[in-house]
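Enquirer: sharing a model prediction with you, sequence too.
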Amino acid sequence: MALPAQRVLIIGGGFSGMSTAIQFRKLGVDVEIAEIDPNWRTDGAGITVSGPSLRALGAIGVLPQFREQGAMTRGVEQYSADGTLLHRIETPQVPGTDILGGGGIMRPVLANILADATRASGAVVRLGTTFSKIEQDEDAVTVEFTDGTRQSYDLLVAADGVYSSVRKALFPEAPTPAYSGQGVWRAVLPRFGAETSMMFFGKDSKVGFTPVSDDEMYLYYTELRPTRERIPDDQLLPHLRGLLDEYTAPILVKIREYLDESCQILYRPLEGMMMPRPWYKGRVLLIGDCVHATTPHMASGAGMGHEDAVVLGEEFARGGALPEVLERYQNRRWERCRMIVANSSRLGEIEMTGGSREEHGQIMSLSIAALLAPI
């Protein structure tokens, strides 16, 4: 099979980069990953994964490991702060699969699953290095690395995240991530009997949790915070406990009482960005959070990166000249990614303003239905 590119460099060894490497290796592409972190770490607590995102993980080939090491759930229940049920969002079976609902897993666990699959695929992983210079012509893209080496490739795929250095270097006119006005708190806790994902709405906030293993779940709390700022480590626990004061649902009372320093409490501001097309320039393509970074309200940020890898692999397999392949790829991804970024932003607005819980549920339901369509 004549491939549009035989030698590919992926800059960034996160979820999107690893997934792309795996898919390219299935086609016989020679793949290198340049990952700046010498320890190839993934920080963070849990991650909620939608059914359509699980479908992408199935296409990549790691769904069995997810089922074994994560947790599978069905439906999303929405409650008031006192525990009154407001709405139950159904998560139908993903067409063409045996996937019912969604799931959750610890981020480092999913990263390790993908890293193992990346190594097994035969991709070359270069740790502790990234690019220092990118040059390209009609025949190749040449990269100088921070370790002093220089190599030429047929294609460079940038998967270096929301603050992408490749985007900044090659697309200086591109938008930059915008702070949403919300921050998210996360913590890891026992499941307290929880069998599915739950959300509880306060005046201008939301708290929820998702099972991530047989005995653990992760809690998330989206807080209205007008300015983007860092919370000192010694304030994380008392601040999160204080935020939960308005929630009187029995399970949240238990959670507040249980919280301590062992719960891996994290806080980060929420940002988003949708880069207009084109997502490629010559032989350089941007994927994942480089072009469609979303807030986590639809639990689809990482899943969109996995889908990017699946679609890019499919378009490579279809063949054609490289510009045609990249154009087909971005056109397949554009509307789906735009919807997730826009709808996630709207959900955040509703939460911050104490808006309609009915609209919140409707947006989630309609988005879930739309995501069930083929990638």
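Expert: Ah, there it is.

Enquirer: CA atoms for contacts and neighbours, from now on please.
Expert: Will do.

Enquirer: show me where the stretch 251-375 of the chain has helices.
Expert: Secondary structure of the stretch 251-375 of the chain (DSSP state H, counting those that start in this stretch): helices located at 301-318, 322-353, 357-371.

Enquirer: return the most buried member of these.
Expert: Between the helices of the stretch 251-375 of the chain, helix 301-318 has the highest mean count of neighbours, a mean of 23, where neighbours are mean count of other C-alpha atoms under 10 Å.

Enquirer: now it against helix 322-353, angle please.
Expert: 160 degrees (axes from the mean of the first three to the mean of the last three C-alpha atoms, to 10 degrees).

Enquirer: what's in contact with helix 301-318?
Expert: Helix 301-318 is contacted by residues 3-4, 15-17, 19-20, 23-24, 27, 49-50, 52-54, 56-57, 59-60, 287-289, 293-295, 325-326, 328-329, 332-333, 337, 375 when judged by C-alpha atoms under 8 Å, 6 or more residues apart in numbering.

Enquirer: from G104, how far out is the spatially most central residue of the chain?
Expert: For the chain, A302 is the residue whose C-alpha lies nearest the centre (C-alpha atoms, centre = their mean; 1.8 Å). Counting by C-alpha to C-alpha, to the nearest Å, the gap from A302 to G104 is 12 Å.

Enquirer: what segments of the stretch 151-300 of the chain are strands?
Expert: Remark: strands assigned in the stretch 151-300 of the chain by DSSP state E, counting those that start in this stretch are 155-158, 178-190, 197-201, 206-211, 216-224, 266-274, 280-281, 284-286, 292-293.

Enquirer: verify the contact between T353 and F201 for me.
Expert: No. Taking contacts as C-alpha atoms under 8 Å, T353 lies outside contact range of F201: 11.6 Å.

Enquirer: what about the helices in the stretch 51-200 of the chain?
Expert: 51-60, 63-69, 107-121, 165-170.

Enquirer: can you name every helix or strand that the first one contacts?
Expert: What that stands for is helix 51-60. The contact analysis (3 or more C-alpha pairs under 8 Å, 6 or more residues apart in numbering; DSSP states H and E) places helix 51-60 against helix 15-26, helix 63-69, strand 102-106, helix 301-318.

Enquirer: mind giving me JSON lines with the ones you listed and columns for distance to D160?
Expert: What follows is these, written out as JSON lines (distance: least, C-alpha to C-alpha, whole Å):
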{"stretch": "helix 15-26", "distance to D160": "8"}
{"stretch": "helix 63-69", "distance to D160": "24"}
{"stretch": "strand 102-106", "distance to D160": "21"}
{"stretch": "helix 301-318", "distance to D160": "11"}
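
Enquirer: alongside the first one, take a look at this:
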Amino acid sequence: MLIVGGGISGLATALLLSRQGVEVDLVERQERVEALGSGITLIGAALRVLDTLGVYEECLAHGFGVTDFETYNADGTLDSSFPLPSPFGSDGPGMLGMMRPVLHRILLDRAAVEGTTVRTATSPVRIEQDADSVTVEFNTGETGVYDLVIGADGFRSTVRQLVFGRMTPEFQGQGILRVVLPRPAEVTAEIQFHTVGDVFIGFTPTASDRMYMYITFPVEEGYRPDRAELVELARKHIQPFGGVAALIRDDIRDPEQINYTSFETMVVPVPWYRGRVVITGDAAHCPTPHLAAGAAMCLEDAVALAEEFATAPALEKALTAYNDRRYPRCKFVVETGNQLSYWQTHPDTPGADHGGVIAAAFEKLAGPF
């Protein structure tokens, strides 16, 4: 099989299929298989899959296990706190914060141990198929013939473009700054502040000495701040907030600490396959980060694909079962994130219930898939 994309979805899928004895060729368009240097929040659904992959303990050792969720008023006073139940029914964390590059390295190393072949600076430029195989021409001039091609190449998926055609994402009118910071000793929970106007902030511990802050705010389509602006932009947006936000404000010093992106979302209509080509992860469904469920959905996709390939009597039945298991759940995550994004950029919306929607979503995602 060919897997296109060396992100979370591609690496997890490669790991599981290689473990089943499938010969897996993974290609990545970038020169290296790596991720942006910002943090990532992994909810309980993601932790379950990391355990299935056999990397949970290693991730926990290189991240920060979170057992509580705290909300704060704008002045920094505590508003509420509740425990995050462990997905394993134990005293373990219900959430894990870690740095994205560390997670990628762990998944890449384990995929290699399981037998996955990885080629970088390689991307498909042409995909043709018949009833029995898929022929892929790469930018390197090489050609390969495969039983199946899995497009796990992210939101700007080349595989999706080549096989499914052009699809237009939905711009949400909101951007995010992710800022890597020293972790004050008192920050041990997942922290979110009530919005001030249309600005929302939160904090996730990622290591014993590190955390990341996220700041969301309305933006026009096409907006992208200059790197030289990033420090003052982050400081300006957190100026109205007290507590830990005020404590760390002067620690925002270098644009290299900060990553900016805007929110564009997509749910590709089912089926997520055409013949012997299937898409997965952000190539099929890309949410906002409001539920911290993007990585979890990518990881669950990998498990569902591998399980269906292992048990279904025929390829099309496996791919149909994969669609049936994944589409409603992933669509729910995207639509719920879009709703939360809208409420944050339209703070006077009557009946907006951020807390209720998030609590209901977490309960839903804690269930089986």
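Expert: Received, thanks. These numbers were taken from a predicted model, which means no experiment stands behind them.

Enquirer: looking at the second structure, name the residue matched to the residue nearest to the centre of the first structure.
Expert: Aligning on TM-score structural alignment places A302 of the first structure opposite A295 in the second structure.

Enquirer: give me the buried entries from the contacts of helix 301-318 of the first structure.
Expert: Among the contacts of helix 301-318 of the first structure, those buried by neighbour count (16 or more other C-alpha atoms under 10 Å) are 3-4, 15-17, 19-20, 23-24, 49-50, 52-54, 56-57, 59-60, 287-289, 293-295, 325-326, 329, 333, 337, 375.

Enquirer: JSON lines for the strands of the stretch 151-300 of the first structure, including distance to F131 of the first structure?
Expert: Below are these laid out as JSON lines (distance: least, C-alpha to C-alpha, whole Å):
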{"stretch": "strand 155-158", "distance to F131 of the first structure": "11"}
{"stretch": "strand 178-190", "distance to F131 of the first structure": "25"}
{"stretch": "strand 197-201", "distance to F131 of the first structure": "41"}
{"stretch": "strand 206-211", "distance to F131 of the first structure": "37"}
{"stretch": "strand 216-224", "distance to F131 of the first structure": "35"}
{"stretch": "strand 266-274", "distance to F131 of the first structure": "23"}
{"stretch": "strand 280-281", "distance to F131 of the first structure": "17"}
{"stretch": "strand 284-286", "distance to F131 of the first structure": "13"}
{"stretch": "strand 292-293", "distance to F131 of the first structure": "22"}
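
Enquirer: between those strands, which one is closest to L170 of the first structure.
Expert: L170 of the first structure lies closest, by C-alpha to C-alpha, to one member of these: strand 280-281, at 7.8 Å.

Enquirer: Provide the aligned range in the second structure for that closest one.
Expert: Using TM-score structural alignment, strand 280-281 of the first structure pairs with 273-274 in the second structure.

Enquirer: same deal with stretch 344-353 of the first structure?
Expert: Taking TM-score structural alignment, stretch 344-353 of the first structure hits residues 337-346 over in the second structure.

Enquirer: list the contacts of that stretch.
Expert: The contact list for stretch 337-346 of the second structure (C-alpha under 8 Å, 6+ apart) reads 172-174, 195, 198-200, 217-218, 265, 287-291, 349, 352, 354.

Enquirer: show the buried residues in these.
Expert: By 16+ other C-alpha under 10 Å, these give 172-174, 195, 198-200, 217-218, 265, 287-291, 352 as buried.

Enquirer: identify, from these, the entry nearest to R126 of the second structure.
Expert: Nearest to R126 of the second structure among those: T265, at 25.7 Å, using C-alpha to C-alpha.

Enquirer: so for G242 of the first structure, which of the helices of the stretch 251-375 of the first structure sits nearest?
Expert: Among the helices of the stretch 251-375 of the first structure, helix 322-353 sits nearest to G242 of the first structure (C-alpha to C-alpha), with 17.7 Å.

Enquirer: on average, how far is that closest one from the matching bit in the second structure?
Expert: With mean C-alpha distance after the TM-score superposition for the first structure, helix 322-353 of the first structure departs from the second structure by a mean of 0.8 Å once superposed.

Enquirer: any idea how far that helix is from the chain center?
Expert: 13 Å (C-alpha atoms, centre = their mean, to the nearest Å).

Enquirer: Q182 of the first structure matches what in the second structure?
Expert: Superposed on the second structure with TM-score structural alignment, Q182 of the first structure falls opposite Q174.

Enquirer: wait, what's in contact with E271 of the first structure?
Expert: Going by C-alpha under 8 Å, 6+ apart, E271 of the first structure touches 177-180, 293-295.

Enquirer: out of those, flag the one nearest to V162 of the first structure.
Expert: A293 (6.0 Å).

Enquirer: how far away is the closest one from V62 of the first structure?
Expert: With C-alpha to C-alpha as the criterion, A293 of the first structure and V62 of the first structure are 23 Å apart.

Enquirer: in space, what's closest to R336 of the first structure - neighbours in sequence excluded?
Expert: L371 (7.7 Å; C-alpha to C-alpha, 6 or more residues apart in numbering).

Enquirer: can you tell me what the one you found aligns to in the second structure?
Expert: When the second structure is aligned by TM-score structural alignment, L371 of the first structure is paired with L365.

Enquirer: relative to G37 of the second structure, how far out is the counterpart of I265 of the first structure in the second structure?
Expert: When the second structure is aligned by TM-score structural alignment, I265 of the first structure is paired with I258. Per C-alpha to C-alpha, I258 of the second structure is found 9 Å from G37 of the second structure.

Enquirer: neighbour-wise, which of those two wins?
Expert: Just comparing I258 of the second structure and G37: by other C-alpha atoms under 10 Å the higher neighbour count belongs to I258, 22 against 17.

Enquirer: as JSON lines, the helices of the stretch 251-375 of the first structure with distance to I33 of the first structure would be great.
Expert: Formatted as JSON lines, those follow (distance: least, C-alpha to C-alpha, whole Å):
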{"stretch": "helix 301-318", "distance to I33 of the first structure": "14"}
{"stretch": "helix 322-353", "distance to I33 of the first structure": "19"}
{"stretch": "helix 357-371", "distance to I33 of the first structure": "29"}
